[in-house]
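Student: Make a model of this:
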Amino acid sequence: METQAEYRRSSRAIGWQVAAVCAALVLLGAGLALAYMFWQTRPAEVNGPPEPGSVRVFLDPADLVLGGVVVGLGAIVCAGAAAWLIARRAVRPLEEAARIQQRFVADASHELRTPLAVLNARLQQLALLTPADDPRREVVGALREDAGIMSGIVDDMLAAATGAAPQRGRCALAEVMTAAAADMTLLAEGRGVRIATSPVPREVALPAADLRRCLVALIDNAIDHAPAGSTVSVTAVAERAVARIAVADSGSGITGIDPARVFDRFAHGVPAGGIPGAGGSRTRFGIGLALVAELTERHGGAVRVARTGPAGTVFELVIPFADEGADR
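Tutor: From the prediction side, this is the model:
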């Protein structure tokens, strides 16, 4: 699994860093010891006449250097081995916790697939029983589409937990942006917020369902923190081989947390007024943004906070364009 491999890499990195510090200390100590011994090999009494019955012992500087090198290398090797073992023992509980978390996500995702499949089947049956001229048929169709998106999310969670390779694909950026904005229109209208989109007519190297989930999560986050009467803008710009999609709101900005950490799982901030849990400002970031970051990185993209402040926050999603000669 990727997470377990990251923990192993972290333990090795910690071991190397500790070993480097120990090596520097050993070399410093060995250097001081050698300097002292060299100084002692030429005492003033050597040049004087020998005293009756005295014994003189002379140390060869070359032997001193060799001995110091051997002792220093041995100490460095021992320090490195000890640092590696300590780092492995320190990281092992985290690795085990990550393994348990992945197992739980895999089990939960697997269990959710069955009720979602039943839900999809019932919605399909409901669609067949709804006449074509019935105004409720459009709502039933939207429900089927939402259920399909939920099934895709569960499949992605299961694939991520089991370490499966991401599903490759491509989609029309303009269509997905329009669909994502349509998904969030009812929620936006309920909060007195308008959604404006400005797409580009290009295809990106990301499955439509994955890009739609990323955009929905970012738009949902923007709506949640946008003041009533404002507009959440979703703008795409073509830049060489990538599309830069900006989701902007006019809220109070990110407060109480480093903007670089908003993509951490369960990251929390402090409201502008300093009262945790208060509304009206962008302060709480759940698992949604973390999933957006993981999903885009799996497909060679990236997401970041492009700007934040009292005038609002802009999230930027970077997605590579699909190759013109690639299969659809």
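
Student: make it CA atoms for all contacts and neighbour counts henceforth
Tutor: Fine.

Student: The lengthiest helix in the chain: what's the following helix or strand?
Tutor: Assignment by DSSP state H gives helix 61-129 as the longest helix of the chain. For helix 61-129, the following helix or strand on the C-terminal side (DSSP states H and E) is helix 137-162.

Student: how far off helix 61-129 does that next one point, in degrees?
Tutor: 160 degrees (axes from the mean of the first three to the mean of the last three C-alpha atoms, to 10 degrees).

Student: Which helix or strand lies directly C-terminal to helix 137-162?
Tutor: Following helix 137-162 toward the C-terminus (DSSP H and E): strand 171-172.

Student: Return the list of helices and strands in contact with that following strand.
Tutor: When contacts are defined as 3 or more C-alpha pairs under 8 Å, 6 or more residues apart in numbering; DSSP states H and E, strand 171-172 packs onto strand 203-204.

Student: Next, the buried residues of the helix or strand just after the strand it packs on.
Tutor: Counting by DSSP H and E, the next helix or strand C-terminal to strand 203-204 is helix 208-225. If you call a residue buried by 16 or more other C-alpha atoms under 10 Å, then helix 208-225 has these buried ones: 208-225.

Student: quick one: helix 208-225 to helix 137-162, angle?
Tutor: 100 degrees.

Student: Helix 208-225: how far from the chain's middle?
Tutor: Put simply, helix 208-225 sits 17 Å off its chain's centre (C-alpha atoms, centre = their mean, to the nearest Å).

Student: which residues sit in contact with V140?
Tutor: L123, L126, A127 (C-alpha atoms under 8 Å, 6 or more residues apart in numbering).

Student: Can you flag the buried ones in these?
Tutor: Using 16+ other C-alpha under 10 Å as the burial test, these include L123, A127 as buried.

Student: Tell me the one of the contacts of V140 nearest A159?
Tutor: Using C-alpha to C-alpha, L123 comes nearest to A159 of those, at 25.3 Å.

Student: so the closest one makes contact with R144?
Tutor: Yes: in this structure L123 lies within contact range of R144 using C-alpha atoms under 8 Å: 5.9 Å.

Student: Confirm that V237 sits in a strand.
Tutor: Yes: under DSSP: H, G, I helix; E, B strand; the rest coil, V237 falls within a strand.

Student: For A246, see how far away it is.
Tutor: 8 Å (C-alpha to C-alpha, to the nearest Å).

Student: Between those two, which has more neighbouring residues?
Tutor: Set V237 next to A246 and count neighbours by other C-alpha atoms under 10 Å: A246 wins out with 25 against 14.

Student: this one next, for a side-by-side:
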Amino acid sequence: MFRRAAVRIGVRVAVLCAVLVFAGAALVFGYVWWKATTGGGREVGDHHVLVSLDPVDLAVAAVVLGIAAILLAGAAATLIARRAALPLAESLRRQRNFVADASHELRTPLAVLHARVQQLDLLVGEDPRLRPVVTELREDSRILVDIVDDLLQTTAGTAGGEPPASLAETMVRVGGDLRVLAAERGVTLDVEPADALVTLPAVPLQRCLTALTDNAIGHTPAGGRVLLSATVNARWAAVRVTDQGAGIRGISPDRVFERFAHGPGADPAAGPTRSTHGIGLALVHDVVGRHGGTVAVERTGADGTTFLLRLPRAGTPGSGPAVTAGTR
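Tutor: Sure thing, here's the model as predicted:
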């Protein structure tokens, strides 16, 4: 769709240029013809007329033609740009409507689910066999409700004002949640947190770390290891997610954060993988960019891949929005 739109824009610009050239040539020819037929020229032979052109008139005509061409080109370019932007605006509108509709439809059943989990929590009491599982289930349902609320706020443009998040606490929470998935694949998940407050609120930060870590688990063969680690300096917190997969294959690392762009997947010898549509890393790219961070593929090869997430520390000046791209 975008390629066809680009071709249409190119054709329209070419037609505009041709119209301006022919219009200019027609005006010059008309001016010379007018001078020759109104006594401004003299005959120098059969079928030949010598026309004298005043330099001042030529200068004035050039200025007038130039201004007219600029105004016409500006008006035509504005019209072309507006028509070209219509499909993009419609696509963005549909995307926002879909996210808002999906989030709204999920909100009620998730609220009901969370309420039932709280009821279950009361019924279980202090049973040592069920208490840990129910506690984790209650926390997971709360996270789902928070994610849906965050999506609704982002779509409505009301997101913002949330307090900074503790990087260490969020990393530990993500590690605890995803160790279940890692264990199903026979993968070890280790977490080495760093204590810092970052500008991302807790819910978006957890979404980003979950997406990157889940991606790493999905590309690591059984018996491998995924490391979620962090280091900090005065201004930035650097979070690295390292896997022991086969590296990024079938796609350039510069494209891994594009929507629906992904490689051939994990090695089949590593066992079945979860379905992916190339959206998770794109969401990380968008969320981190909105909060002034960067995300990139730091290293990839046959021994694994490392994603680097750089987040501004809370309270540090000069952290503007910026994103580095890459995909898997």
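
Student: So which bit of the second structure is the longest helix of the first structure matched to?
Tutor: Taking TM-score structural alignment as the measure, the second structure aligns residues 55-123 with helix 61-129 of the first structure.

Student: so what corresponds to A241 of the first structure in the second structure?
Tutor: The alignment partner of A241 of the first structure in the second structure, by TM-score structural alignment, is R235.

Student: any idea how far its match is from P204 of the second structure?
Tutor: Following C-alpha to C-alpha, the distance that separates R235 of the second structure from P204 of the second structure is 20 Å.

Student: For the contacts of V140 of the first structure, which ones persist in the second structure?
Tutor: Among the contacts of V140 of the first structure, the ones still in contact in the second structure (both residues aligned by TM-score structural alignment, their matches' C-alpha atoms under 8 Å) are L123, L126, A127.

Student: Kindly reformat those as TSV containing distance to A62 of the first structure.
Tutor: Output for these, formatted as TSV (distance: C-alpha to C-alpha, whole Å):
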residue	distance to A62 of the first structure
L123	87
L126	92
A127	91
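
Student: Out of those, which is nearest to R298 of the first structure?
Tutor: L123 (31.5 Å).

Student: re earlier: ok, the match of A241 of the first structure - contacts?
Tutor: Contacts of R235 of the second structure (C-alpha under 8 Å, 6+ apart): P312, R313, T316.

Student: With Q125 of the first structure instead?
Tutor: Contacts of Q125 of the first structure (C-alpha under 8 Å, 6+ apart): none.

Student: Please report how far it lies from R136 of the first structure.
Tutor: From Q125 of the first structure to R136 of the first structure the distance is 14 Å (C-alpha to C-alpha).

Student: again, but for R99 of the first structure
Tutor: Taking C-alpha to C-alpha, one finds R99 of the first structure at 45 Å from R136 of the first structure.

Student: Of those two, give the one with the bigger neighbour count.
Tutor: R99 (16 against 13).

Student: give me the element the nearest residue to that one once chain neighbours are set aside is part of.
Tutor: Excluding the flanking residues, the one nearest R99 of the first structure by C-alpha to C-alpha, 6 or more residues apart in numbering is Q4, at 7.2 Å. Secondary-structure element containing Q4 of the first structure, defined by DSSP H and E: helix 2-40.

Student: count of residues packed around the closest residue to H104 of the second structure other than its chain neighbours?
Tutor: By the measure of C-alpha to C-alpha, 6+ apart, the closest residue to H104 of the second structure outside its immediate chain neighbours is L152, 7.3 Å from it. For L152 of the second structure, the count of nearby residues is 21 (other C-alpha under 10 Å).

Student: Now do the same for L152 of the second structure: its match in the first structure.
Tutor: Using TM-score structural alignment, L152 of the second structure pairs with L158 in the first structure.

Student: Could you pull up the contacting residues of that match?
Tutor: V105, A106, S109, H110 are the contacts of L158 of the first structure under C-alpha under 8 Å, 6+ apart.

Student: Mind checking what secondary structure the residue nearest the centre of the second structure has?
Tutor: Here the mean C-alpha position of the second structure is nearest to the C-alpha of D286 (C-alpha atoms, centre = their mean), at a distance of 4.3 Å. For D286 of the second structure, the assignment made with three-state DSSP gives helix.

Student: Just give me the match in the first structure for it.
Tutor: So, by TM-score structural alignment, D286 of the second structure is matched to E294.

Student: Relative to T3 of the first structure, how far out is its match?
Tutor: 12 Å.

Student: got the buried residues for stretch 144-154 of the second structure?
Tutor: Result for stretch 144-154 of the second structure [16+ other C-alpha under 10 Å]: buried residues L144, V145, D146, I147, V148, D149, D150, L151, L152, T154.

Student: mean shift of that stretch relative to the first structure?
Tutor: Its aligned residues in the first structure lie a mean 1.2 Å from stretch 144-154 of the second structure after superposition (mean C-alpha distance after the TM-score superposition for the first structure).

Student: hmm, back to that, got the angle for the longest helix of the first structure vs helix 2-40?
Tutor: With the same axes, to 10 degrees defining the directions, helix 61-129 of the first structure sits at 170 degrees from helix 2-40.

Student: I'd like the buried residues of stretch 144-154 of the second structure laid out as CSV, including distance to M171 of the second structure.
Tutor: What follows is these, written out as CSV (distance: C-alpha to C-alpha, whole Å):
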residue, distance to M171 of the second structure
L144, 17
V145, 19
D146, 17
I147, 17
V148, 20
D149, 21
D150, 19
L151, 21
L152, 24
T154, 23
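
Student: State the helix or strand in which the residue lying farthest from the centre of the first structure lies.
Tutor: For the first structure, the residue at maximal distance from the C-alpha centroid (C-alpha atoms, centre = their mean) is P52, at 78.0 Å. Remark: P52 of the first structure resides in no helix or strand, with elements defined by DSSP H and E.

Student: Alignment lookup: Q206 of the second structure to the first structure.
Tutor: By TM-score structural alignment, Q206 of the second structure lines up with R212.

Student: Enumerate every residue touching that match.
Tutor: R212 of the first structure touches V176, M177, A179, A180, counting by C-alpha under 8 Å, 6+ apart.
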